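[1] Predicted model and sequence below, questions to follow.
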Amino acid sequence: MIVEKRFADLSPLELYGLLRLRVDVFVVEQTCPYPELDGRDTEPGTVHVWISGEDGEVQSCIRVLENGEDRAIGRVATAVGARGRGLSAQLIARGLELCAGRTVDIGAQAYLEGWYARFGFERSGEDYLEDGIPHLPMRVVAPA
């Protein structure tokens, strides 16, 4: 089941689960010591979207951000043991529904360009390095 909540509506346990998964994937697994807590989680327009396992552990998550009239999807993460089950695909599809009719940007890890393209995202700029990992900007107009 997909859960969607704004920061003010998250329970402490839900917030902990989301942040733990993101730190496990982005900081520990990808060995990128960076400020995971960037201040965007608490913005009133940010929507946290996730799927939990039967044990209540967050298995996969994204966040949808407001950028003026545009939107962004980021912090796409799936637990190692939950990969290959299509959880992130479900969340990206739901994130695009939440952004209906808006331009949506992502900063994709370069190796995932083809994966994001299946949702209609197209390259929107030059490659760049973020925390030593090749990335590229991508953009799509979410279907209305």
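    Yep, it's here.

[2] Could you use CA atoms for every contact and neighbour count after this?
    Fine.

[3] how about the helices of the protein, start to end?
    12-22, 87-98, 113-117 (DSSP state H).

[4] ok, structure two:
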Amino acid sequence: MPHVISAAPLGQLAALDVHQLYKLRVDVFVHEQRCPYAEIDATDADSQTIHLLAWDADSHELLGTARVFPAAPADATPAGNGAQIGRFALAPAARGTGLGRELLQAAIDLGERMRPGQPLYLEAQAGLVDYYASYGFTPIGQPFDDKGVPHQPMLRPAS
């Protein structure tokens, strides 16, 4: 499946690209995972948040997405002045193709460029802790419930 990964703040995306971004996230998180929550938030529109979009090169269908943004102040997250990765989602057709690994590596690389020498933080769904651990993320703190879905805070040391 030939694909292209693009990266931009929300304000630089075309309106139909934003539509596909939100549609994919709602399809995965709200419908598939049955997690009703406020999908659209202020972090999306922050000028420092970069959205990674993995497109099918032929059909221009959105296959995956993630966002990378400066972590909250040190008192709110263990990442300190690092970056946070979130809203990582893949369309069902893209799962098992290797695109997820490529997209996550792109998010890690972006986070490291965004905040050089700083750790990366994410809040993994409990079932994906081992997946993120394979990228050097380590569970920290206590698991927590996010709208009925168990999550585990994870940190990847600065490289």
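    Sure, I can see it. All of these numbers come straight from a predicted model, not from anything done at the bench.

[5] that older thread, most tightly packed of the helices of the first structure?
    Of all the helices of the first structure, helix 87-98 has the most neighbours on average by mean count of other Cα atoms under 10 Å, namely a mean of 19.

[6] Would you check the span in the second structure matched by it?
    Helix 87-98 of the first structure lines up with residues 99-110 of the second structure when matched by TM-score structural alignment.

[7] Check the offset of the matching stretch from the chain's centre.
    9 Å (Cα atoms, centre = their mean, to the nearest Å).

[8] That one vs the first structure, mean deviation?
    Its aligned residues in the first structure lie a mean 1.2 Å from stretch 99-110 of the second structure after superposition (mean Cα distance after the TM-score superposition for the first structure).

[9] picking that back up, could I get the helices of the first structure as TSV with distance to residue 41 of the first structure?
    Formatted as TSV, those follow (distance: least, Cα to Cα, whole Å):
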stretch	distance to residue 41 of the first structure
helix 12-22	10
helix 87-98	15
helix 113-117	22
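
[10] Quick check: which of these is nearest to residue 143 of the first structure?
    Proximity to residue 143 of the first structure (Cα to Cα) singles out helix 87-98 among these, at 7.4 Å.

[11] Which residue comes closest to residue 4 of the first structure once chain neighbours are left out?
    Take residue 4 of the first structure and drop its neighbours on the chain: the residue closest to it by Cα to Cα, 6 or more residues apart in numbering is residue 49, 4.4 Å away.

[12] repeat for residue 139 of the first structure
    residue 105 (4.5 Å).

[13] With residue 78 of the first structure instead?
    residue 60 (4.1 Å).

[14] What residue in the second structure is paired with that neighbour?
    Aligned partner of residue 60 of the first structure by TM-score structural alignment: residue 64.
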